[in-house]
Each structure stands twice: as C-alpha cells, then as structure tokens.
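1. A structural model of the following input is requested.
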Amino acid sequence: MSTGTVAKPSAAPKKAGRRKLTWPWILLIVAAGLVLFSLVRVVSGADDLTSVGQISGALQLAVPIAMAGLGGLWAERAGVVNIGLEGMMVLGTWFGAWAGYQWGPWTGVVVGILGGALGGLLHAIITVTFNVNHIVSGVAINILAVGFTQYLSNFTFDKAEGGSSKQSPRIDPITDITIPGLSDWLMDLQQKHWFLISDIAGILGGLVTNLSLLTIVAALLIPATWWILWRTAFGLRLRSCGENPVAAESLGVNVYKYKYIAVVVSGGLAGLGGAFLAIVSTGIYQEGQTGGRGYIGLAAMIFGNWMPGGMALGASLFGFTDSLKLRGGAENVHALLLLVALLLVIAALWQLYKKKYVVAAVSAGFSVAFFLWYFLTDEVPSQFVDAAPYITTLLVLALSAQRLRMPKADGLPYRKGEGK
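-> Model (predicted):
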C-alpha cells in the first residue's frame, strides 16, 4: 500500500498594506504641487497667490491652528479626546494679553501657556479621574472658558487705560526677524511673476520676512513633539496609554500619570496658540478672536492622521485658505476654483487607473462643474470667500477619512487597576 503525502494547505496570501511615503516620493509630490499651483497662478493672473505677503500672512495664521492641533495630538495619543481645545485657546488669549500688557510679551506667552494648561488640567480631572465622557467635558470647558474670560474682563481690562470689557490694552510686539539681503532679493524675484521660479521665491521670501521669534519657537515644537513621542521611552509609554492602557498598566506604566501629563501639555500648547493670536497676530486681546481655530486645529490633527508632520501640513493648508480673504480674497479664491478643477481631473485619472470607475466618474463630473464655474464667472461671492477656510476643513476631512487610523483606545473609558 503506497503512502501518499498530504499536501500542507498553503498560507493565505497577505494583503498588501499601504506603502509608506518615502522622502523621494514626498519631494516629488511637493514639486508636482508647486508646478500645478504655478500653472494656476499664470493662467488665472492671480499673482498674489504666492506673494511674499501672502505666504507670510498664511504662516502667521497657521501657527495658532498648528499649536491647537499639536495639543490635540498629545491628548489623543494618550487616549483622551480633547474637544476643549477652543476653550483652552480662549484662556490662552486672555491670560496672555492680561500678563502681556503689564509685564511684556514674553511674560504674556508664559502666562498664556499656563492659562491653557489650567484648562487642560480641568479636562484631565474630569475625564481621567472622574471618567466623564470626553466630548461632554470638552464642550463644557469651551462654554466655561468664554464665560470666565468675559467675567474677568469686566474688572481687569475694563479698568485699564486703553482697554474695555471686550478688549485689552495694546501689547508690546515680539521682535520680528527679516534677513535683509535675502528677503529683498526673493521679493524682487517674486515680483517678476516668472513660472515656478517666482512662486518658489515668494514661498521662501515669506519664511524670511517679518518672522516673529515666537513663530520660530512654535515651529520647533512640531519636530520636538515627534522626537519625544516616537523616539523616547517616555513617548512610547504615553502612546501605549492611547493604544491599550490595560496592557500598559500590566507592564508597570502609570496610565493616569501619563494621561494627566498629556492633557496638561495639550492645554498648554493650545494656550500658546491663543497667546500667539493675542500677542503676535493682533497685538491685542479681543473677545471671540479665536474664531473656531481650536476646532480647525482638531481637524488639522485628524487630517494629519494623528502625526505631527501631517498635522503641520493640514494647519498650513487651513492657514493659507484663511489668509486669502485678507489679500485680494475674491480674486484669489476664484483662482482656486481652477486649482480644484485640475486636482479633480488628476483624481479621476487615478481612480480610472485603479479601476474604480464610479468614483472616477463622480470626480470627473465635479471637475467639469468647477471648470464651468471658473470660466463662466469673474469672481465668487464674498460669503464664499469668508467661508473658504471652513469649506476647506470639511472637504479635506471628507477626502482623507478613508485612510485615517486613530489611537485604538482614544476616548474609551479606563479605570485604574484593570490591568492587574
């Protein structure tokens, strides 16, 4: 009787995961984006799209959003949803202005950070210690921050010379840096309106002209966050609290401590964004000046897939669209219709390549609609210009939703001792 060999079942083929973007690919995408943007500028004649002033303004508007987004990243990487970023920014604006006009702008920055951290501490006590729903706590902090600062303004700013119940006295500015020779050369090059070369000059010029020292500090916090959270033992423990706090506790991690640290730092970063608004952006505290930037920062963080680099890209995008209405808004936003139409053409071709014909057809249809809108009109309504940052927020979140991966334990209740 012959013995047969039993064939082992073959292993199921593994699904190919998403390829990580390498630096060559990132640089190629950035270069392609610059070429496309330059093409839109030349065709539309909206030469202010990449001017030095436009980029400088966009950077100033992006910093508060980036700080709020960075704050949200710290909290959510530890498993705490921080909807209260807006309220913490409000606290940062008020405390930053209150200390800034009395003792100088840098003192205002420090006190603004402490004001935001105070809001973060309150959020941590409510959510971590008392296990209250994170969304409810965040909304409550947003409401409390507005009422609290209005109450404080009535007997602080209202009694100060040059202030009122709705605004603070003028705050001394923080030193701006301009590299004279390089800045002038880049501005001259940008004003020639050459294809691509002038656009690169405008972008670089915006980064070396009237650059606040606080902007540099804020920009350095983004790579610093990446290094702390992804290259240190402290960061590994903190992120483990957001992925699997029970397993982290079983390995000896004090989950409560790391959650508290993360949420307080989150509030401090949001407070820094608020202090930046009051001290650098306007030089004065005004009631309601955050304008929803805490929520936009949260959207930038989600767009960036809970990573510092992606969050910074999202904040830059929102800051740029927000700056359009400050410099020739109607013309610039009208030019963006052409940019959106071209991006939809590229999206349709990509979906055809992936054999997703329905999505390709929808993209092509929207592309035609935007082309018609651009060529049949000379400008867009002023209401659309004002709403551009918020429309961008919704579109970006809708388009990026399928690739997002939040920390597994983000927003989930946790009780001490579950890992023992």
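
2. contacts and neighbour counts: CA atoms only from here.
-> Noted.

3. ok, now which ones touch the closest residue to residue 412 other than its chain neighbours?
-> Of all residues not flanking residue 412 in the chain, residue 79 sits nearest, at 7.2 Å (C-alpha to C-alpha, 6 or more residues apart in numbering). Contact analysis of residue 79 by C-alpha atoms under 8 Å, 6 or more residues apart in numbering lists 239, 241, 242, 243, 259, 407, 408, 409, 410, 411, 412.

4. can you give me the end-to-end span of stretch 192-201?
-> Counting by C-alpha to C-alpha, to the nearest Å, you get 10 Å between the two ends of stretch 192-201.

5. that one: how far from the chain's middle?
-> Here stretch 192-201 is found 27 Å from its chain centre; the criterion is C-alpha atoms, centre = their mean, to the nearest Å.

6. buried stuff in that stretch?
-> Across stretch 192-201, burial judged by 16 or more other C-alpha atoms under 10 Å covers 193, 196, 197, 198, 199, 200, 201.

7. ok, stretch 37-51 next?
-> Neighbour-count burial for stretch 37-51 flags 37, 38, 39, 40, 41, 44, 46, 47, 48, 49, 50, 51 (criterion: 16+ other C-alpha under 10 Å).

8. how about TSV for those residues, with secondary structure and distance to residue 137 added?
-> Below are the buried residues of stretch 37-51 laid out as TSV (DSSP: H, G, I helix; E, B strand; the rest coil; distance: C-alpha to C-alpha, whole Å):
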residue	secondary structure	distance to residue 137
37	helix	42
38	helix	45
39	helix	47
40	helix	45
41	helix	45
44	helix	47
46	coil	45
47	helix	46
48	helix	43
49	helix	40
50	helix	41
51	coil	42
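
9. one more to line up against the first:
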Amino acid sequence: MTTTAPEPTQSPDGRIARLGRGYLWLLVTVGFLAIVSTVRVFSGAGQLNSVGTLQAALIATCPILLAALGGLWSERSGVVNIGLEGGMILGTWGAAYFTYFYGPWVGLIGAALMGALGGILHAIATVTFGVDHIVSGVAINIIAAGAVSFLAEAYFRDLQGGGIKQLTGLDTPPRIEIPWLGEAASDLAGQGWFFVSDLSAVVGALTNGLSIMVYLVAGLVVLTWWVLWHTAFGLRLRSCGENPQAAETLGVNVYRYKYIGVVMSGVFAGLGGYMLVLVSSSGFVTGQTGGRGYIGLAAMIFGNWRPFGAAGAATMFGYTDAMQLRSNDAVHALLLLVAVLLFVFAILRLRQGDRLNTSLYAIIGVAFLVWFFNSDSVPREFAGMTPYVATLLVLALGTQRLRMPAADGKPYKKGQAG
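-> Modelled structure (predicted):
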C-alpha cells in the first residue's frame, strides 16, 4: 500500500509574521512620506519631492542599487567584491559598443557579459587561487579602467558621435508612460497639498515617461530576495557565506556556489554601467562611474546585506545625488529633513534602551536644526556629502545592528571540513 505524504502547509504564525512585516514596511513608507511632506510645507521648498526630483532620484538610485545587489550576491557566498567598480566600468563600454551596433536590448546583454567577465576574473583569483579578496578587487578596478580606456580609443574614435573617450547618440531603452494618470498625478502634485500632493508626485514620477529600466531594477530586487531567501539554491549559496565547511559536509559544491555568486555580482555591476550610459546620461564617457561601485558597496553594508535594506540605502544616495541639481531652497530644506530623521532614529533607539546612541543622534539632530534656522542657504555640495555623512553615522552608531555573513572574506580550501 502506498501512502501520499501530506503537502507542507504554512503555519498561521508564519503568515501572521509576514503580514506583520508587510504592515510594518507600509507604515514606514507612509511615515517617511509624511515627514517629507511636513518638511516641504514648513520650508516651502516645493522641489524637495516634486515629480522631476523623484524621477531624477530614481534614475540616480538604479546604478548604485545594482552595484549593491552585486555585492550582496558575492558577499552572501563569502567573497568580498571590491571590484564592483571595475565591473561597472566594463559594463559602460559593453553597453555603448553593443547598443551602437545592435540596439539597446543587445546592449543590455553586452553590458551584463562585460561585467560578468570582471566577476569571472575576481572569482578565479579569490576562489581558485586564494588571492586576498581586497587585493584582487582593487586589481580588477585598475585593470578595468585601463582596459576600457584602451577599448574606447580603439573602437569608438572613428564612429559617428564617437571619440577616444566618448560615444554619444546611442538609442535608449523605452519609457513607460500612462498619459491620463501621469498628467493627473503631476497636476495634483503641483497643488502643494499636505501628503496628497506628495503621494501624487510619487505616482506621477512612476507613470510620466520613466525609463523601463527602473522597473526592471525594482524587479531584480524582488527576484534577488526570492532566490536567495526562498529557494534551495539560495539557501546553499548563503550557507557558503556563513559556514562553507558545514555546507561541504552536506554535499554542497562550495566552489561552484562561490563562482556563481561572484559572477552574478559582476553581471549586476555591468547592468549598473548600462544604466549610467543609456539612462542616467546621454552616452558613454570614460570615467563616468564616479565611484558608484564603491557607493553601492556602502549601500549594501548600510542595508545589512539584505536586498530591501540595500534598496533603501541606495535610494538615499540617489535622492541626495539628484538634489544637487535642484534649487538652493530644496538643498537648504534637506538640513531640516536630516534633523527630523535623526530625531526619529533617536526615539527608536530610546525605545530600545540604548541611551548612548539616543543622545548622539539627538545631539547631531540639534546641530542640523540649528544650522537650518541660522542659515538661508547651504553649499550645493552639501547634498552630495549627505549620504556619506549618513553612512558614517550609521556605521559608527549602529554597528551592533549590522551583521555580515560569518565567513565573508575568509579563505576557504576544499576539504577543510575533513
């Protein structure tokens, strides 16, 4: 007699926990939007979260977020990848070359393949030969910068719109536009109403000619979360970053999973280069990454090695980067926004009984508040400085809440488990 095993059912507690987390994320999003709306109304800085500002912020966020996702794949497998900047540099050339000859969708594949090449080199050095991860990553960055400068001069100088350091006039990926919804939301956003106009600005930014690549990047965040945390493959890959010796005893091919993680990190970095060439700017220029690979690595750490956390951190970087192009009033209002957020963090820390960090957050928040009320304008460079300051604050005051994979960056040789 044969018996059929009952299908695994999801416990009510698990469903409730997930539902609770969903409500928590919704509450955080609504709360943040309310804070921004309050600051906008109080300061009168309409461009603080206008449709144009939000679109610029989303576009600026995507390359950083892709680099952060790349770092997440690599470090969850146990390999530190400082070479994300190099993968992004290679991706810029691949995007420009393949788009020029074959169109933007083939250019997307070309950028991913060029980034993967950087990932393969890093994997060979670190996984196969045991080279120090930091040394290998720095070498990849240097090699990529030199190689792309050579390739640009060799292949772009005689092309229409090309030169020894640039290639312009490239086709771009399509944009998503819902005219009736985008126009209505943009009109409502211009009314300046509390919260309603701010929510409308978000809708207008998403439906008024935004590049399809932004939606693709958002999908990659969800896909990364699902693959790494809800599949057997993801469990095996993460086990290689936590305890590769234990994973080996369970039959996991640790080398294979480390290779997959590092190569995928190169793919994501290459896609970040594609965003820079075809969405963030109007073409290819050598050196246009501007350290965004390193910023993506910081966003990954800031996000506690999790995809949605990295997305939030990258959004902060992208938003402040976009603010550099806004009016001086909006940049000045950023002081008040930072102060309010620091006070919120102080309250959260106080609820957890952490009086030291509560005092530090509150003191720094007061400093920003005094700066806001005693100045009429601030240097525009402050907007670009803000994410770095915020990262230092988080790393300095909140390191006890950050947990990297236990075996991240540690050397591993097959057979150690025995």
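
10. picking that back up, what's the closest of the buried residues of stretch 192-201 of structure 1 to residue 70 of structure 1?
-> residue 200 (27.1 Å; C-alpha to C-alpha).

11. what about the strands in structure 2?
-> Ranges of strands in structure 2, per DSSP state E, are 166-168, 175-177, 208-211, 283-285.

12. quick one: what's aligned to residue 342 of structure 1 in structure 2?
-> Taking TM-score structural alignment, the alignment pairs residue 342 of structure 1 with residue 340 from structure 2.

13. next, count neighbours for that match.
-> Residue 340 of structure 2: 20 surrounding residues under other C-alpha atoms under 10 Å.

14. so who does it touch?
-> With C-alpha under 8 Å, 6+ apart, residue 340 of structure 2 has these contacts: 35, 365.

15. rerun that using 7 Å as the cut-off
-> Taking C-alpha atoms under 7 Å, 6 or more residues apart in numbering, we find residue 340 of structure 2 in contact with residue 365.

16. for residue 62 of structure 1, same thing?
-> By C-alpha under 7 Å, 6+ apart, the contact list for residue 62 of structure 1 reads 315, 316, 318, 319.

17. again, only this time at 10 Å
-> By C-alpha atoms under 10 Å, 6 or more residues apart in numbering, the contact set of residue 62 of structure 1 is 56, 215, 273, 293, 297, 312-323.

18. where do the helices sit along the stretch 101-250 of structure 2?
-> Taking DSSP state H, counting those that start in this stretch as the test, the helices found in the stretch 101-250 of structure 2 are 104-123, 133-156, 179-189, 196-207, 212-230, 232-242, 244-249.

19. nearest to residue 12 of structure 2, out of the ones you listed?
-> When these are compared by C-alpha to C-alpha, helix 212-230 sits nearest residue 12 of structure 2, at 17.9 Å.

20. return the distance of residue 368 of structure 2 relative to residue 134 of structure 2.
-> On the measure of C-alpha to C-alpha, residue 368 of structure 2 and residue 134 of structure 2 end up 36 Å apart.

21. go on, residue 167 of structure 2?
-> With C-alpha to C-alpha as the criterion, residue 167 of structure 2 and residue 134 of structure 2 are 32 Å apart.

22. look at the two and report which has more neighbours.
-> Shown here are residue 167 of structure 2 and residue 134; by other C-alpha under 10 Å, residue 167 has more neighbours (26 against 16).

23. not counting sequence-adjacent ones, nearest residue to that one?
-> Going by C-alpha to C-alpha, 6+ apart, residue 167 of structure 2 has residue 284 as its nearest residue, at 5.0 Å.

24. can you report how many residues neighbour the nearest residue to residue 209 of structure 2 once chain neighbours are set aside?
-> Closest residue to residue 209 of structure 2 apart from its sequence neighbours, by C-alpha to C-alpha, 6+ apart: residue 177 at 4.5 Å. Using other C-alpha under 10 Å, residue 177 of structure 2 has 18 neighbouring residues.

25. contact partners for residue 177 of structure 2?
-> 183, 204, 205, 206, 207, 208, 209, 210, 211, 212.

26. okay, now residue 257 of structure 1: neighbour count?
-> 11.

27. and it, what does it touch?
-> Going by C-alpha under 10 Å, 6+ apart, residue 257 of structure 1 touches 128, 238.

28. how near is the closest residue to residue 209 of structure 1 other than its chain neighbours to residue 389 of structure 1?
-> Of all residues not flanking residue 209 of structure 1 in the chain, residue 178 sits nearest, at 4.5 Å (C-alpha to C-alpha, 6+ apart). With distances taken as C-alpha to C-alpha, residue 178 of structure 1 is found 28 Å from residue 389 of structure 1.

29. touching, residue 286 of structure 2 and residue 145? I think so.
-> Yes: counting by C-alpha atoms under 10 Å, residue 145 is a contact partner of residue 286 of structure 2 at 8.2 Å.

30. overlap in contacts, the two.
-> Common contacts of residue 286 of structure 2 and residue 145, defined by C-alpha under 10 Å, 6+ apart, comprise residue 89.

31. quick one: which of the contacts of residue 177 of structure 2 has the most company?
-> In terms of neighbours by other C-alpha under 10 Å, the contacts of residue 177 of structure 2 top out with residue 204 at 30 neighbours.

32. which residues touch residue 346 of structure 1?
-> By C-alpha under 10 Å, 6+ apart, the neighbours of residue 346 of structure 1 are 340, 352, 360, 363, 364, 367.

33. mind giving me the PyMOL select for those, buried ones only?
-> Per 16+ other C-alpha under 10 Å, the buried members of the contacts of residue 346 of structure 1 correspond to this PyMOL selection:
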select buried, resi 340+360+363+364+367
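
34. which members of the contacts of residue 346 of structure 1 are the farthest-apart pair?
-> Greatest spatial distance in the contacts of residue 346 of structure 1: 340 and 352, 18.3 Å, computed using C-alpha to C-alpha.

35. which residue packs closest to the aligned partner of residue 130 of structure 2 in structure 1, ignoring adjacent ones?
-> The alignment partner of residue 130 of structure 2 in structure 1, by TM-score structural alignment, is residue 131. Nearest residue to residue 131 of structure 1, sequence neighbours excluded (C-alpha to C-alpha, 6+ apart): residue 413, at 6.3 Å.

36. how near is that neighbour to residue 262 of structure 1?
-> Distance from residue 413 of structure 1 to residue 262 of structure 1, by C-alpha to C-alpha: 16 Å.

37. ok, those two, which is more surrounded?
-> More crowded of residue 413 of structure 1 and residue 262, by other C-alpha under 10 Å: residue 262, with 28 against 16.

38. picking up where we left off before, how about the residue nearest to residue 209 of structure 2, what's its partner in structure 1?
-> By TM-score structural alignment, residue 177 of structure 2 lines up with residue 178 in structure 1.
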